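Participant: predicted model and sequence below, questions to follow.
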Amino acid sequence: MFSGDQNESIPEKHDGELIGRQDIRVLLRLLSCSMTIEKRLRRRFIEQFNTTLPRFDVLAALERNPDGVTMSELSRLLLVSNGNVTVLVRQLESDGYLSAEAPPEDKRRTIVMMTRKGREHFKLLADAHHKWIGSMFRQMSPADMQSLYLLLANLKVSLAAEEETD
């Protein structure tokens, strides 16, 4: 629906100063979009549910793993440290949304699972999250969405190839 720089209202760093540096301009545009989306999600989770985006992320990871995961697996899934996950899990456990227990065969591990209350809470959060994301992308046509998705897949391939050369 929109193309180029028409009707931009989200500022970009160094806008107009990087003529000839298309790679940097694309990166900055990607970052400005990503940061805008994340800020809006964070604000809406706080305002409407008195919760945080990281807490939502923990619940979403556990929704995708209904049999539970270890704390280390959860850290890996969320790309955060074990310490950060421990704090979030303890908070969500005290709210009754999660259970964290050591299996009888290995007391060194802790398996984290969502409770029924957690699943009900997550459904509310996920429904709102889907609505917010849909609203943020509403001005894009399905064809533009598909094109962007494929272009980002190409970027992931490029990033993976670059990592191999380091």
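Facilitator: Nice, thanks for sending it over.
Participant: going forward, measure contacts between C-alpha atoms and count neighbours the same way
Facilitator: Noted.
Participant: max-length helix in the protein?
Facilitator: Assignment by DSSP state H gives helix 22-49 as the longest helix of the chain.
Participant: which neighbouring elements make contact with it?
Facilitator: Packing partners of helix 22-49 (3 or more C-alpha pairs under 8 Å, 6 or more residues apart in numbering; DSSP states H and E): helix 53-63, helix 116-136.
Participant: so which elements touch the longest one?
Facilitator: Counting contacts by 3+ C-alpha pairs under 8 Å, 6+ apart, helix 116-136 packs against helix 22-49, helix 53-63.
Participant: ok, second structure coming up, stack it against the first:
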Amino acid sequence: MELSSLTESPSDALFDGGALSGTDERQAVRLWLRLLGCTHRLEQALGQRLRRNFGTSLARFDYLAQLQPYPEGLRMKALSRRLMVTGGNITGLTDQLLAEGFVTREVDVNDRRSHIVRITPQGLATFERMAVAHRQWVDALLAGVTEPDRQMLHRLLGGLAKSLDALPAD
């Protein structure tokens, strides 16, 4: 499948009204809408699968995914930054995962205003089961994109990320 047809569907007209034209003054907005539409569809599909197969949400999966490589834990503020959500969202997720035994939360001995969150052995085992399924689902969702197109898309989006990172803060 060609990369350009990855998102072709009847709902695309709602997002961008058709093909991207090099001379169209709305090109940047149309590209952004295409990226947003693809992201939304992928998140929706993964979220549905996580709910159906594990009774959890994509937000909870992402939370555990951020903690998994850090057995020493992360400060809640760092976790909030990594997940790009508010502190209130992190607190709510932490409370839920704490109640289920998936994480621990302790006051940071170096900064009593901060809390460190760690994934528990139970949380790690649960996350690892979900991660195996998640990888399979992502592979299936992207199966229609050829390997060369995947590599090109990864490279192009990496360039976009660098350019966004270089923008001055408002």
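Facilitator: On my side now, so go ahead. Everything numeric in this text was worked out from a predicted model, so none of it was measured.
Participant: so what number do they get for TM-score?
Facilitator: Here the superposed chains carry a TM-score of 0.87, computed using TM-score structural alignment, normalised by the length of structure 1; 165 aligned residues with a C-alpha RMSD of 2.4 Å.
Participant: returning to that earlier point: whereabouts in structure 2 does the longest helix of structure 1 align?
Facilitator: Aligned by TM-score structural alignment, helix 22-49 of structure 1 falls on residues 27-54 of structure 2.
Participant: that stretch vs structure 1, average offset?
Facilitator: Stretch 27-54 of structure 2, aligned to structure 1 and superposed, deviates on average by 1.3 Å (mean C-alpha distance after the TM-score superposition for structure 1).
Participant: which positions within that stretch qualify as buried?
Facilitator: Buried residues in stretch 27-54 of structure 2, defined by neighbour count with 16 or more other C-alpha atoms under 10 Å: 30, 33-34, 37, 42, 46-50.
Participant: counterpart of Lys131 of structure 1 in structure 2?
Facilitator: Correspondence of Lys131 of structure 1 to structure 2, assessed by TM-score structural alignment: Gln136.
Participant: its match: neighbouring residues, count only.
Facilitator: 10 (other C-alpha atoms under 10 Å).
Participant: do the one 3 residues further on as well
Facilitator: Residues within reach of Asp139 of structure 2, counting by other C-alpha under 10 Å, total 12.
Participant: and it, what does it touch?
Facilitator: Listed by C-alpha atoms under 8 Å, 6 or more residues apart in numbering, Asp139 of structure 2 has no contact partners.
Participant: for Asp165 of structure 2, see how far away it is.
Facilitator: 28 Å (C-alpha to C-alpha, to the nearest Å).
Participant: same thing with Ser114 of structure 2?
Facilitator: Counting by C-alpha to C-alpha - Ser114 of structure 2 and Asp165 of structure 2 are separated by 27 Å.
Participant: which one's more surrounded, the two?
Facilitator: Set side by side, Ser114 of structure 2 and Asp165 show more neighbours around Ser114, with 14 against 10, by other C-alpha under 10 Å.
Participant: can you find the partner of the more buried one in structure 1?
Facilitator: When structure 1 is aligned by TM-score structural alignment, the residue opposite Ser114 of structure 2 is Arg109.
Participant: again with Ala161 of structure 2
Facilitator: Under the alignment (TM-score structural alignment), Ala161 of structure 2 pairs with Lys156 of structure 1.
Participant: a helix runs through that match, doesn't it?
Facilitator: Yes. Lys156 of structure 1 forms part of a helix when assessed by DSSP: H, G, I helix; E, B strand; the rest coil.
Participant: for Pro10 of structure 2, which three-state class applies?
Facilitator: Under three-state DSSP, Pro10 of structure 2 falls in the coil class.
Participant: do Met113 of structure 1 as well
Facilitator: Remark: Met113 of structure 1 carries the secondary structure label strand [criterion: three-state DSSP].
Participant: Gly20 of structure 1 now?
Facilitator: Assigned state for Gly20 of structure 1: coil (three-state reduction, three-state DSSP).
Participant: burial check on it, number of neighbours?
Facilitator: By the criterion of other C-alpha under 10 Å, Gly20 of structure 1 has 8 neighbours.
Participant: try Pro69 of structure 2
Facilitator: Using other C-alpha under 10 Å, Pro69 of structure 2 is surrounded by 12 other residues.
Participant: same question for Phe2 of structure 1.
Facilitator: Neighbours of Phe2 of structure 1 (other C-alpha under 10 Å): 11.
Participant: what's the spacing between the closest residue to it other than its chain neighbours and Ile133 of structure 1?
Facilitator: Nearest residue to Phe2 of structure 1, sequence neighbours excluded (C-alpha to C-alpha, 6 or more residues apart in numbering): Met140, at 7.2 Å. From Met140 of structure 1 across to Ile133 of structure 1, the span is 12 Å (C-alpha to C-alpha).
Participant: which one is the residue most central in space within structure 2 nearest to, not counting chain neighbours?
Facilitator: In structure 2, the centroid-proximal residue (C-alpha atoms, centre = their mean) is Asp62; its distance is 6.5 Å. In space, and not counting its chain neighbours, Asp62 of structure 2 is closest to Leu83: 7.4 Å by C-alpha to C-alpha, 6+ apart.
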